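Student: Pasting the sequence and the predicted model now:
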Amino acid sequence: MTVILAAKAFGANKICSADLLQKRLDFASEIGADATVLVQPDEDPESAAKRIIKAMGREPDITIECSGSPSATSTGIFATRSRGMLLQIGFSLDSVSIPLVVATVKELDIRGNHSSLNSYPAAIEAISSGKVNVKQLVSHRFPLEESEQAFTVAANKEGYKVVIDCSRPGEV
């Protein structure tokens, strides 16, 4: 969801969010996604890519894959326009099988990025200036004493961003 906020703030003209959960897509629409695609867990990546292209009205110039799902990475390769970019942010396995021939024929620029220290100054500036409002991503807040419940909510994907407040009563 943070990627949607940042992309919108930095000039993306059309954003499509694809997800397995409708409630996440509804929230994506609320915070700036122009189109959404509900992907089925067993859906063929090429089929999902065609639906994304249809929802956007064209192939995306840049695809940002945040889940780390091998299927989602393949979907991104099929969806992205020739000579476009696939930015791989999410990861879950040491190695994945991707349609490399498709990526090569399309001359895709595939880049990996995960918590780059070089991006922190720009991110901090965007948030502190109000250009990106991350507060709207916080769906649940728990006091420290309810940490177990907070972790359960997060693990069950009941919220977007779950905050555990570690301050003590009377502290600021």
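Tutor: Structure's in. What do you need?
Student: all contacts plus neighbour counts: C-alpha atoms, from now on.
Tutor: Noted.
Student: Which neighbouring elements make contact with the helix of greatest length in the chain?
Tutor: Determined from DSSP state H, the single longest helix within the chain is helix 45-56. Helix 45-56 makes packing contacts with strand 16-19, strand 35-38, helix 70-79 when contacts are defined by 3 or more CA pairs under 8 Å, 6 or more residues apart in numbering; DSSP states H and E.
Student: buried stuff in it?
Tutor: Neighbour-count burial for helix 45-56 flags 45-46, 48-53, 55-56 (criterion: 16 or more other CA atoms under 10 Å).
Student: Next, the angle from that helix to helix 70-79.
Tutor: Calculated by axes from the mean of the first three to the mean of the last three CA atoms, to 10 degrees, helix 45-56 forms an angle of 60 degrees with helix 70-79.
Student: Give me the most central residue, the protein.
Tutor: For the chain, the residue sitting closest to the mean C-alpha position, by CA atoms, centre = their mean, is Cys66 at 4.2 Å.
Student: check contacts around that one.
Tutor: Cys66 makes contact with 88-91 under the criterion CA atoms under 8 Å, 6 or more residues apart in numbering.
Student: this is the comparison structure:
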Amino acid sequence: MAPVAETNSKAFSDLNLKDNLTLMATHEKKLELVTSKAPLPGPGQALVHVKATGVCGSDVHFWQHAGLGPWKIEDRVAVGHESGGVVLAVGEGVTNVKPGDRVAIEPGVPCFKATCDYCRKGSYNLCPEVDFYSVPPKDGTLTRYHVHPAGWLHKVPDSMSYEEIALLEPLSVTLQATILANIQLGNPVLITGAGPIGAVQLLCASAAGAFPIVITDLSQERLDFAKRLVPNVETYKIDTKKTPEEAAVEIRNAFTRACGHEPGTGNDCAPQISMECTGVESSIATASFATAPQGLVFVIGVGRDYQTIPFMHLSTNEISLKFLFRYRDTWPRAIRLVTGGKINVKQIVTSRFPLEKAKEAVEHAADRSKFSVKTIILDED
């Protein structure tokens, strides 16, 4: 934890800082909005007034399950890792940012030791000693004032809104996926799941020139929302009474019709690449059966530790199965895409809450009875 700013510190009194509000998830599966003093940046660090934070599904999972995968909450941890804001102060030795700069916070900070093979090879997202802010024991960024290693703050143009800055994090996820899946002009692409990541993946696939694109979901509201994001996308509502094989046939038929043909006439089309954004076993199976031979099923979603996959179908059709873990080197590219108007990421925001109601915001994002794609928490005063 960063040291707390002393009340008699002239430099900090000149900033007129408010009480620091932070949303914590506890080991008792509760959310607590706590108050503290603003932290003080040390050498190599910067103090950021966090102006906007997006609610991620992992924030909900940490709250409701007191952990995620191998990471468990022992006491409590601040949630949030989709954040942007403005630099208020910097510690000794910081030269890349200065007070007044608008910045995006890259939450995964690797060790960068010379002995770390992953950092040395550039795959810093796989660093076993990475500090990922919001993953225990590292506190997250859903707070008013956050101290962060300055080298992992990315300056953005003043024209970019704070919401857009916060959404650079989920955009980084799908941008990394788009790069690794090698989505190109004219690739037929299936996207399973029209939630926050599926929606941004849709924007990325469309920007990359994929066509046709079919997106699936259980919710018609989310499918309608996806259609508003990208009007030429085809939608398919999942019927849980149908098997993955049956759903896959209908999804392939949707691709064929999107190409201007009728199924069964010799011009059938199937997705070459399927971007799986749910992590749900049945959805992965549906994507596997829908994908063309020698195609790719790329899993972005997070699911159960152990799952059953249609092994023989994948094997006998030479379909590759690939996974994503976070991102690396995506932030400058993501900033250019948003600044240049290539991807309008703020379209996915469906709800906004002030920081004082951060607890209600996370509860809203978790409530499946209410329509929500991306919830944003703001502290712009």
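Tutor: Everything's here; your move. Everything quoted here is computed from the prediction, not taken from an experiment.
Student: How close are the two chains, by TM-score?
Tutor: Aligned and superposed, the two chains score 0.91 in TM-score terms (TM-score structural alignment, normalised by the length of the first structure); 168 aligned residues with a CA RMSD of 1.4 Å.
Student: sorry, back to before: what residue of the second structure matches up with the residue nearest to the centre of the first structure?
Tutor: In the second structure, Cys66 of the first structure lines up with Cys277, judged by TM-score structural alignment.
Student: Name the SS class of the residue lying closest to its match once chain neighbours are set aside, please.
Tutor: Once flanking residues are discounted, Cys277 of the second structure sits nearest to Gly301: 4.3 Å by CA to CA, 6 or more residues apart in numbering. Using DSSP: H, G, I helix; E, B strand; the rest coil as the criterion, the local structure at Gly301 of the second structure reads coil.
Student: List the residues that contact the aligned residue in the first structure for Gly301 of the second structure.
Tutor: Gly301 of the second structure maps onto Gly90 in the first structure when the alignment is built from TM-score structural alignment. For Gly90 of the first structure, the contacting residues are 65-69, 114, taking CA under 8 Å, 6+ apart as the criterion.
Student: In strands only, show me those.
Tutor: Taking DSSP state E, the ones among those that sit in strands are Glu65.
Student: Which of the contacts of Gly90 of the first structure are conserved in the second structure?
Tutor: Of these, the subset whose aligned partners also make contact in the second structure (criterion: both residues aligned by TM-score structural alignment, their matches' CA atoms under 8 Å) comprises 65-69.
Student: So which of the residues you listed is surrounded by the most neighbours?
Tutor: The member of those that has the most neighbours, counting by other CA atoms under 10 Å, is Glu65 with 24 neighbours.
Student: which residue packs closest to that residue, ignoring adjacent ones?
Tutor: The shortest distance from Glu65 of the first structure to any non-neighbouring residue, by CA to CA, 6+ apart, is to Gln88 (5.0 Å).
Student: So what's the residue count around the residue nearest to Thr174 of the second structure when sequence neighbours are not counted?
Tutor: Closest residue in space to Thr174 of the second structure, ignoring its immediate chain neighbours: Gln201 at 5.2 Å, by CA to CA, 6+ apart. Gln201 of the second structure has 28 neighbours, counted by other CA under 10 Å.
Student: quick check, nearest of the kept ones among the contacts of Gly90 of the first structure to Ala79 of the first structure?
Tutor: Nearest to Ala79 of the first structure among these, counting by CA to CA, is Glu65 at 11.3 Å.
Student: Tell me who's in contact with the closest one.
Tutor: The contact partners of Glu65 of the first structure, by CA under 8 Å, 6+ apart, come to 72-73, 76, 86-90.
Student: what about the strands in the first structure?
Tutor: Using DSSP E, the strands of the first structure run over 16-19, 35-38, 62-65, 85-88, 109-112, 138-143, 161-165.
Student: For the last one, give me the average deviation versus the second structure.
Tutor: If you overlay the two and look at strand 161-165 of the first structure, the average distance to its match in the second structure is 0.4 Å (mean CA distance after the TM-score superposition for the first structure).
Student: ok, now the longest one?
Tutor: Following superposition, strand 138-143 of the first structure is found to deviate from the second structure by 0.7 Å on average (mean CA distance after the TM-score superposition for the first structure).
Student: cool, and the third one?
Tutor: Strand 62-65 of the first structure, aligned to the second structure and superposed, deviates on average by 0.4 Å (mean CA distance after the TM-score superposition for the first structure).
Student: Contact partners for Gly11 of the first structure?
Tutor: Taking CA under 8 Å, 6+ apart, we find Gly11 of the first structure in contact with no residue.
Student: Now check the second structure for the residue matching it.
Tutor: Pairing criterion TM-score structural alignment: the partner of Gly11 of the first structure within the second structure is identified as Gly209.
Student: Equivalent analysis for Thr75 of the first structure, please.
Tutor: Residue-level alignment of Thr75 of the first structure against the second structure, with TM-score structural alignment as criterion, gives Thr286.
Student: What separation do you get for the residue lying closest to its match once chain neighbours are set aside and Glu281 of the second structure?
Tutor: Residue nearest to Thr286 of the second structure in three dimensions, not counting chain neighbours: Pro244, with 4.3 Å by CA to CA, 6+ apart. Computed with CA to CA, to the nearest Å, the distance linking Pro244 of the second structure and Glu281 of the second structure is 10 Å.
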